[in-house]
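**Student:** Output the structure for:
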Amino acid sequence: MRPRPSIRVQMKPISPKFVTFEGIDGCGKSTLIDELASWLDRTRVPYVKTREPGGTSLGEKIRGLLLDPAHRGMNRQTEVLLYTASRAQLVAEIILPALKSGAWVLADRYIDATLAYQGYGRELDPDPLRRLQHWATQALVPDKTVLLDCGIDTAAARMSARNHRPDRIEMEERAFHERVKAGYLDLASLDPGRFIVLDAEKPLPEVIADFRAAFREIVPAP
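**Tutor:** Below you'll find the model as predicted:
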């Protein structure tokens, strides 16, 4: 008998995605980034995890300047420019090359963080902030942005539980963080097609379940 020809199933190519995670500190971004990374591992999809500020050798040095409590007198414009410099380096050195190679990019914060923290939190005019970010990132916009909506007290309690030492931004007054939280929700309402808003006040297993449900059509089944 002739051997039967083998049948090879050709899987549909998975295009690279740029996914960002946003929210106030302590909302659970790292947990969901790890959840998505594990999901991609099971589906054998290449990916890169990164963070802001930082993610590159230069960016990590800028991160140290930005978050050091010793620099609490930093000018608002200086703060914007340092965050933007770190982001520009990250896009050029890590994000764009990864996407061009076919890998997904999972980023802890991106442009929306500047709009929320410096635009709403520092009460700076958002228009020049947007133009600056557009130029610095070579107009790169995330495919999806996961926003974890979490209360100020809940986030603070979570950070306290892990003996976290607050950085320069986390040491800001409560009103600042309230403006940031409200700002994130405003940004999400302006771009509902990109944002996925999750209730991060829920117990962690429920947040993860909500996240999986939201991403079911985006990430292939393992």
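**Student:** hey, let's count contacts and neighbours off CA atoms from now on
**Tutor:** OK.
**Student:** Name the SS class of Thr50, please.
**Tutor:** Under DSSP: H, G, I helix; E, B strand; the rest coil, the three-state class of Thr50 is strand.
**Student:** cool, and Ile196?
**Tutor:** Under three-state DSSP, Ile196 falls in the strand class.
**Student:** For it, list the residues it contacts.
**Tutor:** By CA atoms under 8 Å, 6 or more residues apart in numbering, the contact set of Ile196 is 144-147, 188, 214.
**Student:** Now show me the structure for the sequence below, then we'll compare the two:
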Amino acid sequence: MTRIVAVHSFRGGTGKSNTTANVAVMAARRGLRVGVVDTDIQSPGIHVLLGVDQTTITRSLNDYLWGRCAIAETAVDVTDALDPTLEGRVVLIPSSIDASDIARVMHDGYDVGLLHEGIGSLITSLSLDLLLLDTHPGLNEETLLSIAVADTVAILLRPDQQDYEGTSVTVSVARKLKVPDMFLVVNKTPAAFDPADVRRRMHETYDCEVAAVIPHSDDLMAFSSSGVFVLAQPGHRLTTLYGELATRVIG
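**Tutor:** This is a model prediction of the structure:
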């Protein structure tokens, strides 16, 4: 049965898209067919990590939501461009970065119910084992739908006072929506922090599983979103942590 995972954060800058891309590749390394939907329609970006040139895209998630095409027509198989030796596949459903498309979304919105329908259609037409939803930060109608349709919600936060309150709201909303499975990922953790202590404090604060405490990495920062980190640095400590996180996501 296909697992749908919403990767979410209350605030931007948590590393949500980087985490999604790296987990997608680690899952594909294990032979899974992985779909990645960029539902951050107002500020899309995961296509950069997955090596997709937007000028080559003829259809996007926007086109599907505006009734121009079937959602499967927007799918871009990025596997061979990433790593042709991957046992599984990685397929991206990108959102448009065209300024007029983004402006239209912000002004007119779209029928969010179509997104729910599209997810089901996508899983069937592409025979997916895992579907990752890279959400828009914060809480709005679109992100609430992404959370509601997910089997699992992975909530990213930094060990930062500005993230704590918003994460509490997100956890509360996910519980009210009766999400079957939820966990936290504490990202960009300073080296001065003890990971075990961070894990304990986050668990006590939110009464929620902490699946990973990922340290701040100068190597990742220097990589500058130029691709998928686990492919460029297979022996890196972060690659091991992303692999462990993928195991938790796959279930």
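**Student:** on that earlier part again, could you dump the contacts of Ile196 of the first structure to TSV with neighbour count?
**Tutor:** Formatted as TSV, the contacts of Ile196 of the first structure follow (neighbours: other CA atoms under 10 Å):
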residue	neighbour count
Lys144	19
Thr145	25
Val146	24
Leu147	26
Ala188	18
Ala214	15
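**Student:** Out of these, flag the one nearest to Thr20 of the first structure.
**Tutor:** Thr145 (4.7 Å; CA to CA).
**Student:** Please enumerate the helices of the first structure.
**Tutor:** Using DSSP state H, the helices of the first structure run over residues 29-42, 57-67, 76-90, 96-100, 111-114, 126-136, 152-161, 174-190, 204-215.
**Student:** Of those, flag the one that's most buried.
**Tutor:** Of all those, helix 111-114 has the most neighbours on average by mean count of other CA atoms under 10 Å, namely a mean of 22.
**Student:** how far is that helix from where the chain is centred?
**Tutor:** 9 Å (CA atoms, centre = their mean, to the nearest Å).
**Student:** again, but for stretch 202-222 of the first structure
**Tutor:** Here the centre of stretch 202-222 of the first structure is set off from its chain's centre by 16 Å, with CA atoms, centre = their mean.
**Student:** Please work out which residues outside that stretch touch it.
**Tutor:** If you take CA under 8 Å, 6+ apart as the criterion, stretch 202-222 of the first structure is touched by 32, 35, 39-40, 42-43, 196, 198-200.
**Student:** Show me what Tyr184 of the first structure aligns to in the second structure.
**Tutor:** When the second structure is aligned by TM-score structural alignment, Tyr184 of the first structure is paired with Thr170.
**Student:** So what does Lys144 of the first structure match up with in the second structure?
**Tutor:** In the second structure, Lys144 of the first structure lines up with Thr152, judged by TM-score structural alignment.
**Student:** quick revisit: just give me the closest of the contacts of Ile196 of the first structure to Gln133 of the first structure.
**Tutor:** Distance to Gln133 of the first structure across the contacts of Ile196 of the first structure (CA to CA) is lowest for Thr145, with 16.1 Å.
**Student:** Pull the contacting residues for the closest one.
**Tutor:** Residues near Thr145 of the first structure by CA under 8 Å, 6+ apart: 19-22, 194-196.
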